[in-house]
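Student: Fold the following and give me the result.
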Amino acid sequence: MVSVRELRGGLMSNKYCQELVELRNKPAHELKEVGDQWRTPDNIFWGINTLFGPFVLDLFTDGDNAKCAAYYTAEDNALAHDWSERLAELKGAAFGNPPYSRASQHEGQYITGMRYIMKHASAMRDKGGRYVFLIKAATSEVWWPEDADHIAFIRGRIGFELPAWFIPKDEKQVPTGAFFAGAIAVFDKTWKGPAISYIGRDELEACGEAFLAQVRLQAEKLVREMAA
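Tutor: From the prediction side, this is the model:
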């Protein structure tokens, strides 16, 4: 996924990034073109953060939609980096809403491909750190993370949001979300809990909303103090 920083800087060096730039620059879009660019809703992210965070590194972003101050874009290529070393510096956990597009490479290094993303997550887990992924509950897929230390299946379909750059081509391209059965995969060799659990979507969203309410409350308090 390509950020404004990359668009302005002309740093797109691989085909995947170039295609994303072309997509974003189109005057109008169709829903089928969104592909990897569906965004994680804030209340879902903060709900997962409450349960498995604190998150300090967003592994797959376009820069503009990053959930953490530290993040990787497609141009950075998360699969070319040592997440464990980065987390040791940041003192927290990593979050990922990974791309599901067909596996692609640049100069011999995989950029996309769920099988390779999960493989890298497993390798980083062995080095140390916590890596939490919001994924499709697709247990029959070859990439399904059997070696994850914990899987939390989400009861209720998860809705994802359209990217900010999406412009409907016509009235058929209704700006709605993408919905599918979801799960949370946790890679953490220090995990002491059960291998499998279940959580309701409503409960997850409520956790996120409660966290966001606290943030808003503190922000309002800070504004009042600064104005006094």
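
Student: drop to CA atoms for contacts and neighbour counts, all remaining ones
Tutor: OK.

Student: do you know how far the nearest residue to Gly128 once chain neighbours are set aside is from Lys15?
Tutor: Among residues not flanking Gly128 along the chain, Ser84 sits closest, at 5.7 Å (Cα to Cα, 6 or more residues apart in numbering). Noted for Ser84: a distance of 27 Å to Lys15, by Cα to Cα, to the nearest Å.

Student: Neighbour count: the two, which is higher?
Tutor: Ser84 (21 against 12; other Cα atoms under 10 Å).

Student: Which helix or strand contains the more buried one?
Tutor: Per DSSP states H and E: Ser84 is located in helix 83-90.

Student: Identify each buried residue in whichever helix or strand comes after that helix, please.
Tutor: Remark: after helix 83-90, the chain's next helix or strand is strand 93-96, criterion DSSP H and E. The neighbour-count check on strand 93-96 (16 or more other Cα atoms under 10 Å) flags 93-96 as buried.

Student: just curious, which of the residues you listed is nearest to His106?
Tutor: Gly96 (20.8 Å; Cα to Cα).

Student: Can you list the residue ranges for strands in the chain?
Tutor: 55-61, 70-73, 93-96, 104-106, 109-112, 131-136, 150-155, 158-160, 178-180, 182-187, 196-200 (DSSP state E).

Student: other SSEs contacting the longest helix seen in the chain?
Tutor: Criterion DSSP state H: the longest helix present in the chain is helix 201-227. Contacts defined by 3 or more Cα pairs under 8 Å, 6 or more residues apart in numbering; DSSP states H and E place helix 201-227 against helix 42-52.

Student: neighbouring contacts of the helix it packs on?
Tutor: If you take Cα atoms under 8 Å, 6 or more residues apart in numbering as the criterion, helix 42-52 is touched by 55, 67, 132, 204-209, 211-212.

Student: dump the residue contacts of Gly193.
Tutor: His150.

Student: any idea how far Leu212 lies from Thr50?
Tutor: 11 Å.

Student: meant to ask about Leu23, not that
Tutor: Using Cα to Cα, we find Leu23 at a distance of 34 Å from Thr50.

Student: What sits closest to Tyr72 if chain neighbours are left out?
Tutor: Per Cα to Cα, 6+ apart, closest to Tyr72 is Leu59, 5.2 Å.

Student: What about the one you found, how many residues nearby?
Tutor: Neighbour count of Leu59, defined by other Cα under 10 Å: 27.

Student: so it touches Ala93, yeah?
Tutor: No: if you go by Cα atoms under 8 Å, Leu59 and Ala93 don't touch, sitting 10.5 Å apart.

Student: and for comparison, fold this next one:
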Amino acid sequence: MVSTETEVIENIASPYCIELSALIGESAHYLKDIGDQWRTPDPIFWGINSMFGPLVLDLFTDAENSKCPAYYTAEDNALTQDWSERLKELRGAAFANPPYSRPQQHDGEYITGMTHIMDHAMVMREKGGRYVFLIKAATSEAWWPEDADHIVFIRGRIGFDAPLWFIPANDKQKPTGAFFAGAIVVFDKTWKGERFSYVTRDQLIDTGEAFLEQIRREAGRLGRVAA
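Tutor: Got it, this is the predicted structure:
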């Protein structure tokens, strides 16, 4: 019997990827379904970029919500990738707003699970490169990266945006953002600064907005020159 295209895809893709694809394809969504897919707001990302960038590789994305020109989707499985080698090509740092769902495996490889994500980040750190994570400030969790080279605690709860594909099923599902205490964690064995620091949410957002305004002005200027 000849396999259909769908059967072939399902034999290759992980259950995680299949479920995500099905969710994105729904005609309407519920907030509880967003799960790992909350997006980092642009001002937050650019604020982090101004501190530790240039951020050029997004480690965990559904492609549409990528913050960097290069990225890994769930299909790529970042936990099987050599981030260090990719950064050598891109000449920058990696960014991650990682998934928090329970550990899942596919073909004997973990694709989710914060413990496994943090472990892989430490392996990549030893190979070289800078890896910047925006994570929950959950210091009591077993996965909390105590061995990171620098941790910036964010004063004030930070919010996240719904994914671009999210279509509210009803008025109660209109997203107002997901909020939690956050931290910026840096893995970089060449780091020479202090181990811990603090930044306020407003400082981070204001810096990001200023950075974005510079980008808009420069884009406008280049557009006028090209015309």
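
Student: on that earlier part again, can I get the contacts of helix 42-52 of structure 1 in JSON lines with neighbour count?
Tutor: Below are these laid out as JSON lines (neighbours: other Cα atoms under 10 Å):
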{"residue": "Phe55", "neighbour count": "26"}
{"residue": "Lys67", "neighbour count": "22"}
{"residue": "Val132", "neighbour count": "26"}
{"residue": "Leu204", "neighbour count": "21"}
{"residue": "Glu205", "neighbour count": "20"}
{"residue": "Ala206", "neighbour count": "16"}
{"residue": "Cys207", "neighbour count": "21"}
{"residue": "Gly208", "neighbour count": "22"}
{"residue": "Glu209", "neighbour count": "18"}
{"residue": "Phe211", "neighbour count": "17"}
{"residue": "Leu212", "neighbour count": "16"}
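
Student: quick one: which of those is nearest Leu79 of structure 1?
Tutor: When the contacts of helix 42-52 of structure 1 are compared for distance to Leu79 of structure 1 (Cα to Cα), Val132 wins out at 15.1 Å.

Student: show me the contacts for the residue positioned nearest the centre of structure 2.
Tutor: Centroid-nearest residue in structure 2, with Cα atoms, centre = their mean: Asn97, separated by 2.7 Å. If you count contacts by Cα under 8 Å, 6+ apart, Asn97 of structure 2 has them with 39-40, 59-60, 133-135.

Student: which of the residues you listed tops the neighbour count?
Tutor: Leu59 (27 neighbours).

Student: list the contacts for it?
Tutor: For Leu59 of structure 2, the contacting residues are 71-73, 78, 94-98, by Cα under 8 Å, 6+ apart.

Student: Can you report how many residues neighbour Val34 of structure 1?
Tutor: 16.

Student: if we can go back for a sec, compute the inter-axis angle for the longest helix of structure 1 and helix 42-52.
Tutor: Using axes from the mean of the first three to the mean of the last three Cα atoms, to 10 degrees, the inter-axis angle of helix 201-227 of structure 1 relative to helix 42-52 is 100 degrees.

Student: how about helix 201-227 of structure 1: buried residues?
Tutor: For helix 201-227 of structure 1, the buried set under the neighbour-count rule, 16+ other Cα under 10 Å, comprises 201, 204-209, 211-212.

Student: Repeat that for stretch 145-165 of structure 2.
Tutor: 145, 148-155, 158-163, 165.

Student: just checking, Gly182 of structure 2 touches Ile151?
Tutor: No: under the criterion of Cα under 8 Å, Gly182 of structure 2 makes no contact with Ile151, lying 10.4 Å away.

Student: Now the common contact residues for the two.
Tutor: Counting by Cα under 8 Å, 6+ apart, Gly182 of structure 2 and Ile151 have no common neighbour.

Student: ok now do Lys88 of structure 2, which residues does it touch?
Tutor: Per Cα under 8 Å, 6+ apart, neighbours of Lys88 of structure 2: Gly129.

Student: Mind doing that once more with 10 Å?
Tutor: Contacts for Lys88 of structure 2 (Cα atoms under 10 Å, 6 or more residues apart in numbering) come out as 128-129.

Student: That one corresponds to which position in structure 1?
Tutor: Aligned by TM-score structural alignment, Lys88 of structure 2 pairs with Ala88 of structure 1.

Student: From start to finish, how long is stretch 106-121 of structure 1 in a straight line?
Tutor: Stretch 106-121 of structure 1 has its terminal residues 19 Å apart, counting by Cα to Cα.

Student: can you check stretch 173-180 of structure 2 too?
Tutor: End-to-end distance for stretch 173-180 of structure 2: 19 Å, by Cα to Cα.

Student: Lys136 of structure 1 contacts Phe160, doesn't it?
Tutor: No: using Cα atoms under 10 Å, Lys136 of structure 1 is not in contact with Phe160; the gap is 11.6 Å.

Student: Can you pull the residues that touch both of the two?
Tutor: Each of 179-180 lies in contact with both Lys136 of structure 1 and Phe160 under the rule Cα under 10 Å, 6+ apart.

Student: My read is that Val132 of structure 2 contacts Ala96, right?
Tutor: Yes: Val132 of structure 2 is within contact range of Ala96, at 6.3 Å (criterion: Cα under 10 Å).

Student: Now for the two: what residues contact both?
Tutor: Shared contacts of Val132 of structure 2 and Ala96 (Cα under 10 Å, 6+ apart): 55, 58-59, 184-185.

Student: Now for Cys17 of structure 2: which residues touch it?
Tutor: Shown in contact with Cys17 of structure 2 (Cα under 10 Å, 6+ apart): 10, 23, 62, 73-77, 111.

Student: By neighbours, which of those residues wins?
Tutor: Ile111 (25 neighbours).

Student: ok, so what distance separates that residue from Ala22 of structure 2?
Tutor: Where Ala22 of structure 2 is concerned, Ile111 of structure 2 sits at a distance of 18 Å (Cα to Cα).

Student: same deal with Ile151 of structure 2?
Tutor: 36 Å.

Student: Same question for Glu109 of structure 2.
Tutor: Distance of Glu109 of structure 2 to Ala22 of structure 2, computed by Cα to Cα: 22 Å.
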